[in-house]
Each structure stands twice: as structure tokens, then as C-alpha cells.
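Participant: Next comes the sequence, and after it the predicted model I'd like to discuss.
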Amino acid sequence: MIKVFISVSALLFIPLTAHAERGGEEVYNAKCFVCHAQGVANAPKFGDAAAWKPRIDKGMDALLATAKSGINAMPPMGTCMDCSDNEMKAAIQFMLDSAK
């Protein structure tokens, strides 16, 4: 009985320690598309090279900082409060790649 309890207890902690990072497309489709697909509140549209050009010129570090702190109508972290920096970077890169 004790072994079963220990095994079940150990399984309860797995989600806290084993979080696989999501890729850029996955994060975009789950979080970012809400605004970036249609350009809500002047968000640069997915695939719009002209809209993304000045942002590309700023570089990834500046884009990540802006995404994390928010800008204009975009709240801090956009709609991805549970995103890691790597996930945010992947989503940003996915949107940048669409604009090439």
C-alpha cells in the first residue's frame, strides 16, 4: 500500500517538472493568432512583410522585451501568460518567418 501511495504521489509532481516547450507555430495558433491573424488593434498581421519590416530591424531581443512588457493595445505577454522566453521567441520567429 505504501509503495502505491509513493508511486501515485510521484506521478502528481511530473507536470510540475516535465513541461515540454511549445514550438512557435503551436504558440501562435493557441495564443497569438487572436490578434495577429486579423490585425486587431493594429497588431502586425501574420505574413504582412511591410508591417513586420520595422520590427525585424529591431532584432529578437527588442521584440521579446516588447512582447513581454506589452505595447499599445497588446498587454504584457500578449495572451500567453504561461509562455517561457523560449516559447515567446519561437512564436515571434514564426511570425517573422511568415513575413519574409
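Facilitator: Thanks, I have the structure now. Numbers count the residues shown, from 1 in each chain.
Participant: use CA for all of it now, contacts and neighbours both
Facilitator: Fine.
Participant: Which helix runs longest in the chain?
Facilitator: helix 2-17 (DSSP state H).
Participant: For A73, grab the count of nearby residues.
Facilitator: Residue neighbour count, defined by other CA atoms under 10 Å, stands at 11 for A73.
Participant: which stretches of the protein form helices?
Facilitator: 2-17, 24-27, 33-36, 49-58, 60-69, 85-98.
Participant: Could you list every helix and strand in contact with the last one?
Facilitator: Think helix 85-98. Helices and strands touching helix 85-98, by 3 or more CA pairs under 8 Å, 6 or more residues apart in numbering; DSSP states H and E, are helix 24-27, helix 49-58, helix 60-69.
Participant: Of all residues in the chain, which one is nearest the centre?
Facilitator: M88 (3.5 Å; CA atoms, centre = their mean).
Participant: Use this one as the comparison:
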Amino acid sequence: MRSLRDTSLALLALLAADPTAAAEGEQIYVKACAMCHNAMPPKLGDKKAWEPRLQQGKEALVATVIKGKGAMPPKAGNPALSEKDIEAAVDYMLNQVK
């Protein structure tokens, strides 16, 4: 199992390699995720709340967004989001807890 540090470093490397993807991720976050994740847990940037999710890995988080979980509907309530869009938003959110 990857350590939290290893997972964080891998995610940061991906974002650093493609700054355009990071910008797209932020835009998708603002449009599809911010309304909830700025008010409800796990809040954007809350390292403690995101720690267990980081341990699941990016693939598991993307799958959770696609399927939905708890109060979060599938694809964050936007069926037009592609898997690439969701990955970009997840990358952006994870980058906020580096």
C-alpha cells in the first residue's frame, strides 16, 4: 500500500507535469464541486478530513465521484462530466491538501 506521502508526491508530479489540467480541474471544481465542498465535509483544503481519502488513492476517489456517495449524487450532479473532467477536479482537490 502506498504511503500518504508517496500518494501526495505522485499527485503533485502529475499536476506539475500539466498545468493546463490543473487549471481545468479548478474550473470544474468551481462549477460542479465547490457549492458542497466549501460548506460540507470533506471541505476543500481540510487535510485531516482528506487524509483517509488520500489513502484510498485517486482511482477510488474518481470512482466514488462517478457513482456518487452519501449526499453527493453521481458525477457531482452533472451527468455531462466526463471521467477526464472528474479526474481533473479530483486532482485539483487533492492538490489543495498537499
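Facilitator: Perfect, I can see it now. Just so it is clear, the structure is predicted and the values come from calculations on it, not from any experiment.
Participant: any idea what the residue nearest to the centre of the first structure aligns with in the second structure?
Facilitator: In the second structure, M88 of the first structure lines up with I86, judged by TM-score structural alignment.
Participant: ok, its match - contacts?
Facilitator: Taking CA atoms under 8 Å, 6 or more residues apart in numbering as the contact definition, I86 of the second structure lies against G25, I28, V62, V65, I66, K75.
Participant: rerun at 7 Å
Facilitator: Residues in contact with I86 of the second structure (CA atoms under 7 Å, 6 or more residues apart in numbering) are V62.
Participant: Return the distance of it relative to A76 of the second structure.
Facilitator: In this structure, I86 of the second structure and A76 of the second structure are 9 Å apart, going by CA to CA, to the nearest Å.
Participant: Aligned to P54 of the first structure, what sits in the second structure?
Facilitator: Looks like P54 of the first structure aligns to P52 there (TM-score structural alignment).
Participant: what about the residue lying closest to L12 of the second structure once chain neighbours are set aside, neighbour count?
Facilitator: Nearest non-adjacent residue to L12 of the second structure, counting by CA to CA, 6 or more residues apart in numbering: N95, 6.5 Å away. Neighbour count for N95 of the second structure, taken as other CA under 10 Å: 17.
Participant: N95 of the second structure corresponds to which position in the first structure?
Facilitator: For N95 of the second structure, the aligned position in the first structure is D97, judged by TM-score structural alignment.
Participant: Also G77 of the second structure?
Facilitator: Aligned partner of G77 of the second structure by TM-score structural alignment: T79.
Participant: Would you quantify the distance from its match to F33 of the first structure?
Facilitator: Distance from T79 of the first structure to F33 of the first structure, by CA to CA: 10 Å.
Participant: now do K58 of the first structure
Facilitator: Taken as CA to CA, the span from K58 of the first structure to F33 of the first structure is 22 Å.
Participant: between those two, who's got more neighbours?
Facilitator: Between K58 of the first structure and F33, F33 has the larger neighbour count (other CA under 10 Å), namely 18 against 10.
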